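J.: heads up, no residue letters with this:
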């Protein structure tokens, strides 16, 4: 195997990770043709020098995490990070499934010094979401013993209602500018699970 092909194969996990990475709730654009092409024999061969394509991907990642200028306050803000709770089922896939009601469980982790800022942002966000169609209830929990990890439990009439509210930038704009940069959010959707003799759905 040529050195270039070996390099492309070795870098493939890195490139896939960059392609799937989500930062600040916005997927990073990534164009495969700039990095590699499959030759039909299980080898990814570069369509341009590997270092050039990888540099483009890293530049996209860097731009996505740079401070952004707020349109309303004029201040620079850094969007919080987003991670998946389930390694096999992403939130985006859950949002495509209809039905209801549905329960959002969102784990929120911040630096200890950002707890007050998180509470301000969350309360602002919750107040806006309470006015959205399909909202039923919400409750915020905090880890004990001085933990700076929180859990948001919210119930919606349906997945469609939650998706519409989540994507309503107008209603949530003020809150999104308040969330601290240290925030790592891990949202996942649930429904009640019946277990015979224990609980009902």
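T.: Nice, thanks for sending it over. Predicted, not measured: the structure shown is a model, and the values here were computed from it.
J.: When you work out contacts or count neighbours from here on, use the C-alpha atoms and nothing else.
T.: OK.
J.: Would you mind confirming that residue 115 is in contact with residue 148?
T.: Yes. Counting by C-alpha atoms under 8 Å, residue 148 is a contact partner of residue 115 at 6.4 Å.
J.: tell me which residues of the host helix or strand of residue 106 are tucked away?
T.: Residue 106 is part of strand 102-109, with elements assigned from DSSP states H and E. Across strand 102-109, burial judged by 16 or more other C-alpha atoms under 10 Å covers 102-109.
J.: take the one below as the second:
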């Protein structure tokens, strides 16, 4: 079972899941115990396949740190927080989360895109 840590203790992840907003992105940075990278990626892949079939799912990506890093970062897009919350509450997802290798650390956080003209999401 992984250990969860808050990126922003003033706004805990569970509090973020109560927001009524969208679209959103969830990121989750994983610190993976030595020798368990392939196992962790496989478990995440199973959970992502379940997510891809849920209402409100848009997309997901996973990235692995380079040069021997033990870090993974995932992000997935959802049309609304409520859809992400419904997915996280599925019994099969909870069961998969429990199978992450002991010592895995997770840092989930929910984000909303903003635009900056000429840079991102705005006019060029």
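T.: Done, it's in. Computed from a prediction, not measured in an experiment: that's the story for all the values here.
J.: List the TM-score for the superposed pair.
T.: The TM-score (TM-score structural alignment, normalised by the length of the second structure) is 0.90; 122 aligned residues with a C-alpha RMSD of 1.5 Å.
J.: before we move on, back to that, output the residue interval of the second structure matched by the first helix or strand past the strand holding residue 106 of the first structure going along the chain.
T.: Following strand 102-109 of the first structure in sequence order, the next helix or strand is helix 115-129 (DSSP H and E). Helix 115-129 of the first structure corresponds to residues 37-51 of the second structure when matched by TM-score structural alignment.
J.: who touches residue 21 of the second structure in this structure?
T.: Applying C-alpha atoms under 8 Å, 6 or more residues apart in numbering to residue 21 of the second structure gives the contacts 80-81.
J.: Which strand or helix spans it?
T.: Applying DSSP H and E, one finds residue 21 of the second structure in no helix or strand.
J.: mind checking what it lines up with in the first structure?
T.: That one, residue 21 of the second structure, aligns with residue 99 by TM-score structural alignment.
J.: Residue 87 of the second structure too?
T.: Checking TM-score structural alignment: residue 87 of the second structure goes with residue 165.
J.: between the host helix or strand of its match and helix 115-129, how many degrees?
T.: If you go by DSSP H and E, residue 165 of the first structure is part of helix 159-166. With axes from the mean of the first three to the mean of the last three C-alpha atoms, to 10 degrees applied, the angle from helix 159-166 of the first structure to helix 115-129 works out at 120 degrees.
J.: and the angle for helix 159-166 of the first structure with strand 102-109?
T.: With the same axes, to 10 degrees defining the directions, helix 159-166 of the first structure sits at 40 degrees from strand 102-109.
J.: residues in contact with helix 159-166 of the first structure?
T.: Contacts for helix 159-166 of the first structure (C-alpha under 8 Å, 6+ apart): 95, 97-102, 129, 132-135, 156.
J.: Dump those residues into TSV; add distance to residue 178 of the first structure as well.
T.: Converted to TSV, the contacts of helix 159-166 of the first structure look like this (distance: C-alpha to C-alpha, whole Å):
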residue	distance to residue 178 of the first structure
95	25
97	30
98	31
99	32
100	30
101	29
102	26
129	15
132	20
133	23
134	24
135	22
156	24
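J.: Which two of those residues have the greatest separation?
T.: Spanning the widest gap among the contacts of helix 159-166 of the first structure are 97 and 129, at 20.7 Å by C-alpha to C-alpha.
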